[in-house]
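make a model of this:
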Amino acid sequence: MTKLSVNINKIATLRNARGHNRPDVLQAARDIERFGAEGITVHPRPDERHIRYQDVRDLKGIVTTELNVEGNPTPDFLDLVREVRPEQVTLVPDAPDAITSNAGWDTLRHQGYLRDVVGELQQLGCRVSIFLDPDLALVEAAAQTGTDRIELYTEAYARGYHANREAAVAAYRLAAARAGQLGLGVNAGHDLDLDNLAWLHQQLPELAEVSIGHALICDALYLGLENTVQLYRRQLAPRAGSSH
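Okay, here's the model as predicted:
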């Protein structure tokens, strides 16, 4: 079954708006796991505008499923990962001033650099995933870095879903299939929601994990956090006749 990892950055954004500890990010993580999520994702940025580096340290001590830490492997980020040693590190090439992740890696151009980073993180005991656009050449180059997984950047899929969902998913289907042939695990994330998640899941049998934050937290404002986590998990339930 495809796992749901909930990105709690937006919960930290709300906390930081008032400068106190409400909502409590650690308690939210505990509750999200209790409600059925199979992982917690955080993406600390250099300005700590949402998740703080100390949050990551604290979360490592309380997350009982899997902690997935996303980020650009800058020296400060790598120092944090060396200290925390999360179960998974997702490498994302975002600029410090990016509002949110907006591009995948050019694994052809940066292959040597990524190979070095991936190797070090794996020696720490972390599973490594590389954030990637659904391009076959990039998938093949990612495999040459030694990474364990790729995370398909799904903004383009989400943007095109309502106009033509078959066309929107086509490149992702090919990329996931190629990744599977190369022995890579496949994650996905960005702009996935209750409208488009089930179709992506149905079309990508290789899909191991999705990371969802913004849409899930927005839905929780109306539907409640527990109910929302379970609704998202329901979109990932195995289909009749499915092998996953």
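
every contact and neighbour count from this point should use C-alpha atoms.
Noted.

who touches stretch 20-38?
Identification of contacts with stretch 20-38 by Cα atoms under 8 Å, 6 or more residues apart in numbering yields 3-6, 8, 11-12, 14-15, 39-40, 55, 58-59, 62-66, 225-226, 229-230, 233.

recalculate using a threshold of 6 Å.
3-5, 15, 65, 226 (Cα atoms under 6 Å, 6 or more residues apart in numbering).

okay, these in JSON lines with neighbour count, distance to residue 92 and secondary structure next?
Conversion of those to JSON lines gives the following (neighbours: other Cα atoms under 10 Å; distance: Cα to Cα, whole Å; DSSP: H, G, I helix; E, B strand; the rest coil):
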{"residue": "3", "neighbour count": "18", "distance to residue 92": "20", "secondary structure": "strand"}
{"residue": "4", "neighbour count": "25", "distance to residue 92": "19", "secondary structure": "strand"}
{"residue": "5", "neighbour count": "27", "distance to residue 92": "16", "secondary structure": "strand"}
{"residue": "15", "neighbour count": "18", "distance to residue 92": "24", "secondary structure": "helix"}
{"residue": "65", "neighbour count": "16", "distance to residue 92": "22", "secondary structure": "coil"}
{"residue": "226", "neighbour count": "16", "distance to residue 92": "29", "secondary structure": "helix"}
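
measure the closest residue in space to residue 203 that isn't next to it in sequence to residue 43 for me?
Distances taken as Cα to Cα, 6 or more residues apart in numbering put residue 173 closest to residue 203, at 6.4 Å, once the chain neighbours are dropped. For residue 173, the distance to residue 43 (Cα to Cα, to the nearest Å) stands at 26 Å.

here is a second sequence; please produce its structure as well for comparison:
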Amino acid sequence: MAALSVNVNKIAVLRNSRGGAEPDVVRAARACLDAGAQGITVHPRPDARHIRADDVLALAALTREYGVELNLEGNPFAPPRAGYPGFAALCALARPAQATLVPDGDGQITSDHGFDFGRDSDALRPRIAELKALGCRVSLFVDAGVEGVGRAAEIGADRIELYTGPYAEAHARGDASAALAACVATARQAQATGLGVNAGHDLSQQNLGDFAAAVPNLLEVSIGHALIGEALYDGLAGTVKTYLRILSARPG
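Modelled structure (predicted):
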């Protein structure tokens, strides 16, 4: 069964929209872990639009308390600025179990593409080595169908995270076969080079089951936007448990 890591960014969005400390990101993460989630994911942005550096440190303490993984996502090339020490520096402070590198720019609303290994490999290699020296497992955000996915292993990464946005869009249209086949093919190519496979972005109760059934040896899914939205109706605990039932019903 793939592990479920809940992304709690949206809790911080709601908090920051009003100011103050409510809703409490750590309390929400604790509720997810109490319901059985196997990890917590956050993607702090340099502009602190949602998760802040202090949240990362508090969540690092929480995940250590529970003995589960913190997955810290971010752009390793984004320069430090006030309130954001830089991705590697934040990892040095929080020591997440996993660092997921994502090529997002400041102006992006959300991550919407993976790395280009022909262009990015040389620049990524020392960043990956720096993070692994901190004890982090390193995963790289990739598009399904990306050329040269095996380069991720050559430059030191441990896993890839499949960007599942296009799959989710195709599933919503009622024809996900081609998008799903691309995910499966990329997963198999990555695994053939020794890489583990994670997945995330726009996965939901509606599309997760088909994805988890098709992608072989899926290790982890990180889900935030849909899960938090669904939890508005059904509560965090009930929603997390629904996702765990979906994952446990699938082979692997």
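
what's the TM-score for these two chains?
The TM-score (TM-score structural alignment, normalised by the length of structure 1) is 0.96; 241 aligned residues with a Cα RMSD of 1.1 Å.

for residue 173 and residue 43 of structure 1, indicate the residue with more neighbours.
Higher neighbour count among residue 173 of structure 1 and residue 43: residue 43, with 23 against 19, using other Cα atoms under 10 Å.

residues contacting the more buried one?
Contacts of residue 43 of structure 1 (Cα under 6 Å, 6+ apart): 69-71.

map residue 229 of structure 1 across to structure 2 for me.
Superposed on structure 2 with TM-score structural alignment, residue 229 of structure 1 falls opposite residue 240.

tell me the SS of its match?
helix (DSSP: H, G, I helix; E, B strand; the rest coil).

what count of nearby residues applies to it?
26.

please apply the same query to the one 3 residues further on.
Neighbour count for residue 243 of structure 2, taken as other Cα under 10 Å: 19.

quick check: the one residue sitting closest to the centre of structure 1 vs residue 39 of structure 1, distance?
Centroid-nearest residue in structure 1: residue 211, 3.7 Å away (criterion: Cα atoms, centre = their mean). From residue 211 of structure 1 over to residue 39 of structure 1 the distance is 8 Å, taken as Cα to Cα.

find residues that contact each of those two.
residue 5.

can you map out the strands along structure 2?
Per DSSP state E, structure 2 carries strands over the ranges 3-7, 39-42, 69-74, 98-101, 137-143, 159-163, 196-200, 218-223.

can you list these in CSV and add distance to residue 33 of structure 2?
Output for these, formatted as CSV (distance: least, Cα to Cα, whole Å):
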stretch, distance to residue 33 of structure 2
strand 3-7, 9
strand 39-42, 7
strand 69-74, 11
strand 98-101, 17
strand 137-143, 21
strand 159-163, 22
strand 196-200, 18
strand 218-223, 13
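
can you say which of those is nearest to residue 251 of structure 2?
strand 218-223 (9.6 Å; Cα to Cα).

residue 225 of structure 2 -> structure 1?
Using TM-score structural alignment, residue 225 of structure 2 sits opposite residue 214 in structure 1.

what's the closest non-adjacent residue to that match?
That would be residue 10: by Cα to Cα, 6+ apart, it lies 6.5 Å from residue 214 of structure 1.

what number of residues lie near the counterpart of that neighbour in structure 2?
Under the alignment (TM-score structural alignment), residue 10 of structure 1 maps onto residue 10 of structure 2. The number of residues packed near residue 10 of structure 2 is 19, by other Cα under 10 Å.

burial count for the residue nearest to residue 52 of structure 1 when sequence neighbours are not counted?
In space, and not counting its chain neighbours, residue 52 of structure 1 is closest to residue 44: 5.9 Å by Cα to Cα, 6+ apart. Close neighbours of residue 44 of structure 1, defined as other Cα under 10 Å, add up to 22.

tell me which residue of structure 2 matches up with residue 44 of structure 1.
By TM-score structural alignment, residue 44 of structure 1 lines up with residue 44.

could you do residue 165 of structure 1 as well?
Match for residue 165 of structure 1 (TM-score structural alignment): residue 176.

from residue 160 of structure 2, how far out is the closest residue in space to that match that isn't next to it in sequence?
The shortest distance from residue 176 of structure 2 to any non-neighbouring residue, by Cα to Cα, 6+ apart, is to residue 170 (4.6 Å). The spacing between residue 170 of structure 2 and residue 160 of structure 2, counted by Cα to Cα, is 21 Å.

longest helix of structure 1?
helix 165-181 (DSSP state H).

now do that one: which elements does it pack against?
On a contact count with 3 or more Cα pairs under 6 Å, 6 or more residues apart in numbering; DSSP states H and E, helix 165-181 of structure 1 meets helix 155-160.

again, only using 10 Å
Judged by 3 or more Cα pairs under 10 Å, 6 or more residues apart in numbering; DSSP states H and E, helix 165-181 of structure 1 is in contact with helix 136-143, strand 149-153, helix 155-160, strand 185-189, helix 197-203, strand 207-212.
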